[in-house]
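Trainee: I'll drop the sequence and a predicted model, then ask my questions.
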Amino acid sequence: MGGGTAREDLVALLQDYAGEAELLGQAFAGRHGLHPTDLHALLAVMRADAAGEPLTPGLLGSRLGLSTGATTALVDRLERAGHVRRTRESADRRRVTLHQAENAARVGGAFFGPLGHRMDAALADFDEAELTAAARFLTRMNALVADYRADLAAENPAS
């Protein structure tokens, strides 16, 4: 591929993918009047909804490394734009959880749907064992990056 070892090529490809994904996220955010952080927040809300896991504003802020005030402003922006809705738990009315609003699914599907079709076509070229290995690798890399980010935040809480 790139002329290095398989490991070097894989690391370079992973960096390229991360950069392309970030640029695509910025394009989506710019097209819909969002800040790139808003997109990361929206993706976190969508993932939590899909997994059936409650996501509070506090947990969202923690995942994104934001202060309470910044998280409130972010959730307010997403709610005003019709991407997120707040709900109160029936048992504890003080507890607010965040959920994807219909507008988020509509605009996200319109923007990312064609890419999803292209990815599905590309994934069809791989057998189950290859996909399982790729999923295991990406799961490990995501965990390592998240752990490293948490370590950095613990070293310098102001960042």
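Mentor: Ah, there it is.

Trainee: alpha carbons only for contacts and neighbour counts from here, please
Mentor: Noted.

Trainee: For the protein, just list every one of the strands.
Mentor: For the chain, applying DSSP state E gives strands covering 84-88, 96-100.

Trainee: ok, and which of those strands has the densest surroundings?
Mentor: Using mean count of other CA atoms under 10 Å, the stretch among these with the largest mean neighbour count is strand 96-100, at a mean of 21.

Trainee: what's the angle between it and strand 84-88?
Mentor: Interaxial angle, strand 96-100 versus strand 84-88 (axes from the mean of the first three to the mean of the last three CA atoms, to 10 degrees): 150 degrees.

Trainee: neighbouring contacts of strand 96-100?
Mentor: 42, 45-46, 49, 54-57, 83-89 (CA atoms under 8 Å, 6 or more residues apart in numbering).

Trainee: And the strands of the chain: which comes nearest L66?
Mentor: In terms of CA to CA, the element of the strands of the chain nearest to L66 is strand 96-100, at 16.0 Å.

Trainee: what's the spacing between the closest one and its chain's center?
Mentor: 15 Å (CA atoms, centre = their mean, to the nearest Å).

Trainee: Also stretch 91-99?
Mentor: With CA atoms, centre = their mean as the basis, stretch 91-99 stands 22 Å off its chain's centre.

Trainee: Please compare the first structure with the one that follows:
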Amino acid sequence: MSEGRERGSEEGPEREIFHLLRAVTVEYGLRQAEFASDNGMHATDVRALICLLDAERAGVEATAGWLGGQLGVNSAGTTAVIDRLERLGHIARVRDGRDRRRVLLRVEDRAKELGWAYFGPLIGGTDAMLKGFDDSEVAAVRRFLSGVLGIMAGSKDNT
């Protein structure tokens, strides 16, 4: 039996959790695609909105260059995404108050409301489920998801 086949046959609880994580990501991707389709957007547009919302929560000033780096898209592709989202009224280009030469990207309230209307039940259900966990369980979930994210980011850097 080949080494790869032996590794592939290891079906313990760790592998089950990996498969559940994969199922969650696939299902979430389907929800994002449905949201994009229902609202005249591309999948990359939804990813861009998520990046911009995450930046806003983290206090990061998002520029076109920053967004392109987050999306892994070249300058022309980034401009196309920004133009589409701006045309749809989901984002605005605003001058930086400290450096008028710099243009920042801001998610409009309309986009937040649209996203909340669609994803709010998922977010609320997840919040409710986690409220049933004790502090150590929440910490374990956070550690697991942060660790997987780190592994994924590291494997992307090594390709």
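Mentor: Noted; the coordinates are in hand. Remember, predicted model here, so these are calculated numbers, not experimental data.

Trainee: count of neighbours near D109 of the second structure?
Mentor: 12 (other CA atoms under 10 Å).

Trainee: Residue in the first structure paired with it?
Mentor: Superposed on the first structure with TM-score structural alignment, D109 of the second structure falls opposite E102.

Trainee: Pull up the gap between that match and G82 of the first structure, please.
Mentor: 8 Å (CA to CA, to the nearest Å).

Trainee: The most centrally placed residue in the first structure and G116 of the first structure: what is the separation?
Mentor: Centroid-nearest residue in the first structure, with CA atoms, centre = their mean: L43, separated by 4.1 Å. From L43 of the first structure across to G116 of the first structure, the span is 15 Å (CA to CA).

Trainee: And A143 of the first structure, by the same measure?
Mentor: For A143 of the first structure, the distance to G116 of the first structure equals 24 Å [CA to CA].

Trainee: The match of D109 of the second structure reaches E79, doesn't it?
Mentor: No. Using CA atoms under 8 Å, E102 of the first structure is not in contact with E79, being 11.3 Å away.

Trainee: so what secondary structure elements neighbour the lengthiest helix in the second structure?
Mentor: Determined from DSSP state H, the single longest helix within the second structure is helix 13-38. Counting contacts by 3 or more CA pairs under 8 Å, 6 or more residues apart in numbering; DSSP states H and E, helix 13-38 of the second structure packs against helix 43-58.

Trainee: In the first structure, which residues correspond to the helix it packs on?
Mentor: Mapping helix 43-58 of the second structure onto the first structure (TM-score structural alignment) gives residues 36-51.

Trainee: That stretch vs the second structure, average distance?
Mentor: Superposing on the second structure places stretch 36-51 of the first structure at an average distance of 0.5 Å from its equivalents, by mean CA distance after the TM-score superposition for the first structure.

Trainee: Tell me the gap between that stretch and the middle of its chain.
Mentor: On CA atoms, centre = their mean, the centre of stretch 36-51 of the first structure falls 5 Å from the chain's centre.

Trainee: contacts for it?
Mentor: So stretch 36-51 of the first structure is contacted by 25-26, 29-30, 54-55, 60, 64, 74, 78, 83-84, 98-100, 104 (CA under 8 Å, 6+ apart).

Trainee: relative orientation of the longest helix belonging to the first structure and helix 6-31 in degrees?
Mentor: Secondary structure of the first structure per DSSP H: the longest helix is helix 128-155. Relative orientation of helix 128-155 of the first structure and helix 6-31, computed by the same axes, to 10 degrees: 70 degrees.
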